[in-house]
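Peer 1: Please work out how this folds:
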Amino acid sequence: MNVGICYADSDRQLWLRLEVPDGSSVEQAIRQSGILERFPEIDLESQKVGVFGKFAKLDAALNDGDRVEIYRPIVADPKTVRRRRVERED
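Peer 2: The predicted structure follows:
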């Protein structure tokens, strides 16, 4: 089956398409894609992953056509960013 793997850091992004065996898990697809070698900062133990924008576990089974996403940690609290923006507008 065909799946996509995507990841973006602050200045580059990558979207890979690959064929994986039927019944492959999210983690198996990520490892097979080679993306961990291209982005050594990815830590599957601490970073969240998802399929089509919904959080998923590493052992979740994939379906043909799924898009696996590897999420970066949030570096700024959205509430803090919004508050600072409002303060600057005053």
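Peer 1: make it CA atoms for all contacts and neighbour counts henceforth
Peer 2: Noted.
Peer 1: what's the longest helix in this structure?
Peer 2: Secondary structure of the chain read by DSSP state H shows that its longest helix is helix 78-89.
Peer 1: Check which residues of it are buried.
Peer 2: Across helix 78-89, burial judged by 16 or more other C-alpha atoms under 10 Å covers no residue at all.
Peer 1: where do the strands sit along the protein?
Peer 2: For the chain, the strands defined by DSSP state E cover 2-8, 13-19, 49-51, 54-56, 67-70.
Peer 1: Between strand 13-19 and the first one, find me the angle.
Peer 2: Pointing back at strand 2-8 there. 160 degrees (axes from the mean of the first three to the mean of the last three C-alpha atoms, to 10 degrees).
Peer 1: Here is a second sequence; please produce its structure as well for comparison:
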Amino acid sequence: MVAETFMVEVAFALPHKQRVVAVEVRQGTTARQAVALADLPQLFPEVPSSTFEQAPLGIFSKVLRQPDTETLREGDRVEVYRPLQIDPKAARLERARRQASGQ
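Peer 2: Okay, here's the model as predicted:
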């Protein structure tokens, strides 16, 4: 018996470059496995490949608590989230300081 396959998308973006990769997967494929199949390190050589292996994942903007076990459905879009460059609280504090000093 042949396993059923279907299409999903894997999305990743940098400020200057975005890609959505269509991937054919088998029933039971997890979000993390789909990211591996999309071969994002080849499309984003400037990003360490470990980023894609460990990054938080989501499906249609909903963060997955267990991306290594979350199985996909036809048409899902798996989103790979970038690590934060700066803590949001620190960024707000810095903006408040700049505004207070008139800059």
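Peer 1: What sits closest to the most centrally placed residue in structure 1 if chain neighbours are left out?
Peer 2: Central residue of structure 1 (C-alpha atoms, centre = their mean): residue 70, 1.2 Å from the mean position. Nearest residue to residue 70 of structure 1, sequence neighbours excluded (C-alpha to C-alpha, 6 or more residues apart in numbering): residue 49, at 4.5 Å.
Peer 1: Quick check, that neighbour in contact with residue 57.
Peer 2: Yes - if you go by C-alpha atoms under 8 Å, residue 49 of structure 1 and residue 57 touch, sitting 7.0 Å apart.
Peer 1: So for those two, which residue has more residues nearby?
Peer 2: residue 49 (22 against 13; other C-alpha atoms under 10 Å).
Peer 1: Kindly state which residue of structure 2 is aligned to that one.
Peer 2: Alignment note (TM-score structural alignment): residue 49 of structure 1 maps to residue 57 of structure 2.
Peer 1: Could you do residue 3 of structure 1 as well?
Peer 2: Under the alignment by TM-score structural alignment, residue 3 of structure 1 pairs with residue 8 in structure 2.
Peer 1: How many residues are close by that match?
Peer 2: 20.
Peer 1: Against residue 81 of structure 2, how distant is it?
Peer 2: From residue 8 of structure 2 across to residue 81 of structure 2, the span is 17 Å (C-alpha to C-alpha, to the nearest Å).
Peer 1: before we move on, what about residue 28 of structure 2?
Peer 2: 22 Å.
Peer 1: Looking only at neighbour counts, state which of those two leads.
Peer 2: residue 81 (19 against 15).
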